[in-house]
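Trainee: can't give you the sequence, but here's the structure:
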């Protein structure tokens, strides 16, 4: 029996697990990551804390498996952004997806680049989360850091630098720089030049399914390993979830975590043919792309609701409250855009709101409307796929939000397709392990690995009466977004005119 060590760095938690070749998670350690936030839009991780956490939980989990690990493979979040100097020292904290400080730089991005050209080359719609906007923001707001920057790292290149002394990344993370040519899966020289940086300031780009290096001997000892274990970069956390829940062959997956995604693995890079940038296409592995999209606001909205409205009640209690209300929340609609959105139809300046609030609405209505609002946002992605000739037969859902039967049933009703729960809570770990064992020769390819390693649970069928209700509310939701777009811009101008969000009352 072979074993692989999987590192998964998320926005909220870090996981290190040992997985065997039939998809059993033999051992796992989880450690919460402190998210550093402020009213100015800061949302960062301390890189030294990330490294210390990794060493700490690796030592715990490797005990009794010291000589049995065949491979170390990575999973991690997209949109990580960390400048380092020539000695490899971080010049600031690791910027995460939830950081909104670069949203006001989009006018400058548009002056330098054609959004249409960027989308056609990279598969990325215009949004402030991508590395182009982060670098221009850094140059404008923190010029002293920009001047000292030797390399711009993401979450995997940071860890590979610590483990090997070299900075490697792979196409699924490089895709969200807006600097990767989606067709060639190589850095785009013209875009890099126009940004005003050098290609050697970016990590070395390697496929995620090849062994690139080994853990340095002194680090291996510190981790508790008996040998220098080979390293494979894998794919980003959402991509691993696509693989680990079987999101191929006209199937898609939805991850309900802090953020959420609706994606499928496809054999070509699909772009929105009507030019609305509704689809975000990322490279996964050679000959495989992740198509679909993602939303910034899912579990983060529920957490905000729990902490600020629901007086800290448990998520099980929130589910019970939501189940008391019928489909449509009696006219209450949540627009869950607390941290802005990637979809250009909504925009980075969007904010959260409840629409249609009446005296008879209560906490239960608000809870259910949050579930529904996230579902409507995800359905915008499903609709875009259908309008680009991708018709899906089924959906598998995972992530912490999938523990809620109420939420999963709502998704089945909004999407009007069967939705199956992933039986494995940590499908990301399984997806990365499928990549690893396919390359180690245990399986011929990803699909053969999935036949053995993927485990699915309960299936939720759409309820006819609710489907009709949600179709009407979804259409209204989309229409309201069209009306809200200009108001988001005016609202931002108002706040800025009054001295910024932290002073606005």
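Mentor: In hand now; what should we look at? Model, not experiment: these values are computed from the prediction.

Trainee: switch to C-alpha atoms for all contacts and neighbour counts from now on
Mentor: OK.

Trainee: burial measure for the closest residue to residue 148 other than its chain neighbours, as a count.
Mentor: Residue nearest to residue 148 in three dimensions, not counting chain neighbours: residue 85, with 5.9 Å by Cα to Cα, 6 or more residues apart in numbering. Using other Cα atoms under 10 Å, residue 85 has 16 other residues around it.

Trainee: which non-adjacent residue is nearest residue 292?
Mentor: residue 263 (4.5 Å).

Trainee: the one you found is in what secondary structure piece?
Mentor: Assigned by DSSP states H and E, residue 263 belongs to strand 260-266.

Trainee: what packs against that strand?
Mentor: In terms of contacts (3 or more Cα pairs under 8 Å, 6 or more residues apart in numbering; DSSP states H and E), strand 260-266 is packed against helix 237-244, strand 251-256, strand 288-295, helix 363-386.

Trainee: and the first one, what's buried?
Mentor: Translated: helix 237-244. Buried residues in helix 237-244, counting neighbours by 16 or more other Cα atoms under 10 Å, are found at 237-244.

Trainee: dropping in the other structure now:
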């Protein structure tokens, strides 16, 4: 944690030196990070991230609580959340649990640093802890009981547009000598959604980065059938929620597979990436790729057997398998899409971001796989744009309508319309993909 805080300080100082003092600081952090702290002694642990799989063993032990936790928090029983991490620590690092009196997510690590008070926003609390009730918008007593945590050990929870001024002494350490507001901000995925939609409903936002997600804004909390729990529902912002899900096996799985190709064969990694930008759909050559290389956060799938490639033929090229890997990533998201539709959550169009969305083949593939108009943007990091727009409304620089008009003008101008022949091809491929997915990986 100290390294992150030091890096943030250096980044702000660099901005101040290069461009002058900013008008505000807004925080964007990822979900699922957890660090334990003692108010007197400081940090007791490093940050446990979403990639830490040690809590998997604990999830099996608390299976009896899974349904009730999902009903209350919108979080299915999977290992990425803070609750199973805390139980794992209680089992394996009792001395740390004994000393800890603060359980901090990434957002509250930063606010504790800047404000000397642990505060997080509701979207981050909802998506990180598995202990935030999506109906009452308070820490949930049942979940706290399962975790063995007192509410006083958790950060204060506020809306994402909450503003508080950084104390002058802290600001001076950043070479800022005026009052400067700190806007709490959304988690990175939620801020991307805000940057692409302005909080509008009936729009699926897809992010294809190291991990991948598909989420949509809804007007009330909705959860899946408790026997499936195929998607999560987190609180978003100002009486709106986010339903959808995320997968671990996205860019990280693609990079791992390309590394395997490059290390075992005479394959030029950079050339593969370059070839992707010119790739076109080739139904005759492409195999199916179920890219479950890492443990997944989809509770109804058993993913510890690893990924699968189906349909290898003599004329298949390395680039065909790489493209199939990206298709497999998108098809895992399609599983979540279908779960949303099963619960009467309608989607009119798709807006995409993340590094992989810069590849033309990927944009076309998503439009045809989802059979929706698909909007893409050249803006490199939409999550930063989203939190900047949120800060603009928080500080009364812009109205919500002005933000939505800006997004429609700047973001929504680049789009792809699905083509009937490719929609049908992808429908057929997806049905085959789903057949193998459930037959090989059903838990």
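Mentor: Great, that's in hand. Bear in mind that the values here come from a model prediction, so they are computed numbers and not experimental data.

Trainee: TM-score of the superposition?
Mentor: TM-score for the superposed chains, counting by TM-score structural alignment, normalised by the length of the second structure: 0.92, backed by 436 aligned residues with a Cα RMSD of 2.2 Å.

Trainee: reformat the buried residues of helix 237-244 of the first structure as CSV; add distance to residue 322 of the first structure.
Mentor: Shown next, in CSV, are the buried residues of helix 237-244 of the first structure (distance: Cα to Cα, whole Å):
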residue, distance to residue 322 of the first structure
237, 29
238, 27
239, 30
240, 30
241, 27
242, 28
243, 31
244, 29
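
Trainee: what packs against the biggest helix by length in the first structure?
Mentor: In the first structure, with assignment by DSSP state H, the single longest helix is helix 464-497. Applying 3+ Cα pairs under 8 Å, 6+ apart, one finds that helix 464-497 of the first structure makes contact with helix 405-415.

Trainee: contacts for the helix it packs on, please.
Mentor: If you take Cα atoms under 8 Å, 6 or more residues apart in numbering as the criterion, helix 405-415 of the first structure is touched by 319, 322-323, 327, 371-372, 375-376, 379, 382, 397, 401-402, 418-419, 421, 460-464, 466-467, 470-471, 474.

Trainee: quick check on those: which are buried?
Mentor: Buried members of those, scored by 16+ other Cα under 10 Å, are 319, 322-323, 327, 371-372, 375-376, 379, 382, 397, 401-402, 418-419, 421, 460-463, 466-467, 470-471, 474.

Trainee: residue 162 of the second structure maps to what in the first structure?
Mentor: When the first structure is aligned by TM-score structural alignment, residue 162 of the second structure is paired with residue 210.

Trainee: contacting residues for the nearest residue to its match once chain neighbours are set aside?
Mentor: With Cα to Cα, 6+ apart as the criterion, residue 210 of the first structure has its nearest non-adjacent residue at 5.8 Å, and that residue is residue 232. Residue 232 of the first structure makes contact with 71-74, 208-213, 436, according to Cα under 8 Å, 6+ apart.

Trainee: okay, and which of those map to strands?
Mentor: Judged by DSSP state E, the contacts of residue 232 of the first structure include 71-74, 211-213 as members of strands.

Trainee: show me what the residue nearest to residue 210 of the first structure lines up with in the second structure.
Mentor: With TM-score structural alignment as the criterion, residue 232 of the first structure pairs with residue 183.

Trainee: residue 269 of the first structure belongs to a helix?
Mentor: No - Residue 269 of the first structure is assigned coil when assessed by DSSP: H, G, I helix; E, B strand; the rest coil, not a helix.

Trainee: tally of neighbours for the aligned partner of it in the second structure?
Mentor: Correspondence of residue 269 of the first structure to the second structure, assessed by TM-score structural alignment: residue 221. Using other Cα under 10 Å, residue 221 of the second structure has 18 neighbouring residues.

Trainee: try residue 229 of the second structure
Mentor: 21.

Trainee: enumerate every residue touching it.
Mentor: 70, 76, 223, 299-300.

Trainee: quick check: it is in a helix.
Mentor: No - if the criterion is three-state DSSP, then residue 229 of the second structure is coil and not within a helix.

Trainee: residue 53 of the second structure pairs with which position in the first structure?
Mentor: Looks like residue 53 of the second structure aligns to residue 100 there (TM-score structural alignment).

Trainee: hmm, I typed the wrong one, I wanted residue 28 of the second structure.
Mentor: Under the alignment (TM-score structural alignment), residue 28 of the second structure maps onto residue 75 of the first structure.

Trainee: for the residue nearest to the match of residue 269 of the first structure when sequence neighbours are not counted, give me its contacts.
Mentor: In this structure, residue 221 of the second structure finds its nearest non-sequential neighbour in residue 241, 6.0 Å apart by Cα to Cα, 6+ apart. Each residue near residue 241 of the second structure by Cα under 8 Å, 6+ apart is listed here: 217-221, 233-235.

Trainee: how about residue 469 of the first structure?
Mentor: Residue 469 of the first structure makes contact with 327-328, according to Cα under 8 Å, 6+ apart.

Trainee: try residue 86 of the second structure
Mentor: By Cα under 8 Å, 6+ apart, the contact list for residue 86 of the second structure reads residue 147.

Trainee: before we move on, what about residue 333 of the first structure?
Mentor: So residue 333 of the first structure contacts 354-356, 369-370, 372-373, 477 (Cα under 8 Å, 6+ apart).

Trainee: all helices of the stretch 101-250 of the first structure, in order?
Mentor: Ranges of helices in the stretch 101-250 of the first structure, per DSSP state H, counting those that start in this stretch, are 106-112, 115-122, 131-141, 143-148, 155-164, 171-174, 189-195, 217-223, 237-244.
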